[in-house]
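Colleague: below is the structure, and that's it, no one-letter string:
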């Protein structure tokens, strides 16, 4: 254990009570100057550590930092985030970093998490608003052994896991706007960006990026967003623990993912249909081949949207941008 970790552990063990600098330096067998240097480092990381010349130091509130120190001890996953949990206070894009790591051979379940992104990315090259310590910005490396035709199931299971987390952990009425947006009360609370790299032998890796608005205030969102934005804080009028939400999300992602690899997708598909905002609605679909207007009638076994156009022809839609008209 590093000295920094030992100082942090000692502060946590006091459960918010004061710990004298003298006692801390004696127990760790280092100078009080060394202790103070590590306290300053923890402050720079975002830990709220109070100091008093007479009382010493204490953690003044439970930290809500998405570091492995805070997330991993309570994480009930077997693979996701367990072997490689890579945390940044600030990064350009977690997806970009995860792609770099995946290309270097980092294993399945490698997790890249940041407390802030400077150039977070969404679908079609759009930016994702990623202010410091307000949301969850994460990317996960997957290496599924699946036929290429089943790859679209990954996007649906991720959307289901995000919506489930908001439903079950926070009692929010989350719904899936096919294929990659999660809405609450018709406002966007989360976005998903999946990037696939394949070769002649099949899927090499998938990087799944998730941006989830947690403690953002409404007035802080940019005014030029395509879809009105919201956050857990806006909808529920309270601050929530990003650490707990991330832990719950990773568990649901892992369960849904390994069900898929084991050949069980029916439960995820049915859940995805029940959470869909599109099924039964009149839509305008913007695809690379043009615009289609019609009614979404179903989601097929591979997670594709089935759309009946105005002449009665049913189209299988693999990707595109939808606008709900009714």
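Modeller: That came through fine. Remember, predicted model here, so these are calculated numbers, not experimental data.
Colleague: hey, let's count contacts and neighbours off CA atoms from now on
Modeller: OK.
Colleague: mind listing what residue 47 touches?
Modeller: 59, 63, 65 (CA atoms under 8 Å, 6 or more residues apart in numbering).
Colleague: wait, is the second one part of a helix?
Modeller: No. Assessed with DSSP: H, G, I helix; E, B strand; the rest coil, residue 63 is coil; it does not lie in a helix.
Colleague: pull the contacting residues for it.
Modeller: Contact criterion CA under 8 Å, 6+ apart gives 46-48, 70 as the residues in contact with residue 63.
Colleague: next up, a structure to set beside the first:
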């Protein structure tokens, strides 16, 4: 009922009466009055006028399922959104729910993470009410060896959504960062539960620094936020919805071919690694060279100092001019 009342308030041109809401929802006016009061307590500015009804003046920038479902144009990703005030990690919660049978496309989102996880076990700073900390549960019918490409699919979606919403020139740092002006504004972490030839589920975690005003000194040269770079605050719910919509579009294209064929041209256009000197630190060897492209399998092609093209599928990649690497 809460979600429907928010929808009616958003869609009303002017005031909408309690009687009209009551008629549409089939509940008492007292029940509606209670929900309206609860919304006011949550930060919604709602004007109540006798004989006219209710009018929504403003909505808080909170990431609840009711706000995020409103006008969300997706079929799969976000069909169910579960929101929390605080979690240790949205990826951890998503994996738990996936094991319990959560449906394909379920999104877990939190206002705060106390133990956010980055790639290779690194901590992710996730202060309350300032960022987007969410994870999507996916159950794709693809071979397990192709699942890692979902990190790139989601990364391109975030990059495009950030560009649309903020007009900032966001770029992708292969394989799992989004950067603005050489600093990280988003990290992605994909985790899989599978058998040899079957994926049980994949969890794609997305962390975006939106309205963070400052970072610890040790992160100053590495991390930034949309607020810092754009010199203004941004509506997180708007960015969440656009990210999920674009992610679904790219996800469907990925499923059609089980690779990046349909989006690789756009990916390479926004990949900041392309044409730059990089150092790749891997388990077996370190490689230094210039990045040629990303393939439709999600591999990084690096031309080394001997002129040989090396196919990189994983490793820590340092890009000249990014995160202080010179």
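Modeller: Structure received. Computed from a predicted structure; not experimentally measured.
Colleague: need the max-distance pair from the contacts of residue 63 of structure 1.
Modeller: In those, two members sit farther apart than any others by CA to CA. They are 48 and 70, at 13.5 Å.
Colleague: okay, the contacts of residue 47 of structure 1 in CSV with distance to residue 176 of structure 1 next?
Modeller: Formatted as CSV, the entries for the contacts of residue 47 of structure 1 read as follows, by distance: CA to CA, whole Å:
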residue, distance to residue 176 of structure 1
59, 39
63, 31
65, 27
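Colleague: okay if I get the contacts of residue 63 of structure 1 as CSV plus distance to residue 34 of structure 1 and secondary structure?
Modeller: Supplementary listing: the contacts of residue 63 of structure 1 in CSV, determined by distance: CA to CA, whole Å; DSSP: H, G, I helix; E, B strand; the rest coil:
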residue, distance to residue 34 of structure 1, secondary structure
46, 19, coil
47, 17, coil
48, 18, coil
70, 23, helix
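Colleague: among these, who's most crowded?
Modeller: With neighbours set by other CA atoms under 10 Å, the maximum within the contacts of residue 63 of structure 1 is found at residue 47, which has 19 neighbours.
Colleague: and that residue, how close does it get to residue 276 of structure 1?
Modeller: Computed as CA to CA, to the nearest Å, the residue 47 of structure 1 to residue 276 of structure 1 distance reads 39 Å.
Colleague: what does residue 152 of structure 1 correspond to in structure 2?
Modeller: The alignment partner of residue 152 of structure 1 in structure 2, by TM-score structural alignment, is residue 148.
Colleague: go ahead and confirm that match touches residue 190.
Modeller: Yes. The pair formed by residue 148 of structure 2 and residue 190 meets the contact definition of CA atoms under 8 Å, at 7.0 Å.
Colleague: which residues are common contacts for those two?
Modeller: With contacts taken as CA under 8 Å, 6+ apart, residue 148 of structure 2 and residue 190 have no neighbour in common.
Colleague: hang on, the earlier thing: just the closest of the contacts of residue 47 of structure 1 to residue 19 of structure 1, please.
Modeller: Nearest to residue 19 of structure 1 among the contacts of residue 47 of structure 1: residue 59, at 9.5 Å, using CA to CA.
Colleague: count the neighbours of that closest one for me.
Modeller: As a burial measure, the neighbour count of residue 59 of structure 1 was computed by other CA under 10 Å and equals 21.
Colleague: residues in contact with the nearest residue to it once chain neighbours are set aside?
Modeller: With sequence-adjacent residues excluded and distances taken as CA to CA, 6 or more residues apart in numbering, residue 59 of structure 1 is closest to residue 49, at 4.6 Å. Residues near residue 49 of structure 1 by CA under 8 Å, 6+ apart: 39, 42-43, 57-60.
Colleague: which among these count as buried?
Modeller: Burial of those was assessed by neighbour count (16 or more other CA atoms under 10 Å); the buried members are 39, 42, 57-60.
Colleague: which single one of those residues is nearest to residue 205 of structure 1?
Modeller: After measuring these against residue 205 of structure 1 - CA to CA - the closest member comes out as residue 42, at 35.1 Å.
Colleague: tell me which element the closest one is part of?
Modeller: helix 32-45 (DSSP states H and E).
Colleague: give me the contacts around that helix.
Modeller: With CA under 8 Å, 6+ apart as the test, helix 32-45 of structure 1 has contacts from 3-4, 7-8, 21-22, 24-25, 49, 89.
Colleague: now, of the residues you listed, which are buried?
Modeller: The neighbour-count criterion (16+ other CA under 10 Å) marks 7-8, 21, 24-25, 49, 89 among these as buried.
Colleague: can you tell me the SS state at residue 153 of structure 2?
Modeller: When the structure is split into helix, strand and coil by three-state DSSP, residue 153 of structure 2 lands in helix.
Colleague: burial of it, as a residue count?
Modeller: Other residues near residue 153 of structure 2 number 25, with proximity taken as other CA under 10 Å.
Colleague: so who does it touch?
Modeller: Neighbours of residue 153 of structure 2 in contact, by CA under 8 Å, 6+ apart: 247, 250-251, 254, 260.
Colleague: now the residues you listed in CSV, with distance to residue 111 of structure 2?
Modeller: Putting these into CSV (distance: CA to CA, whole Å) gives the following:
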residue, distance to residue 111 of structure 2
247, 21
250, 26
251, 25
254, 30
260, 32
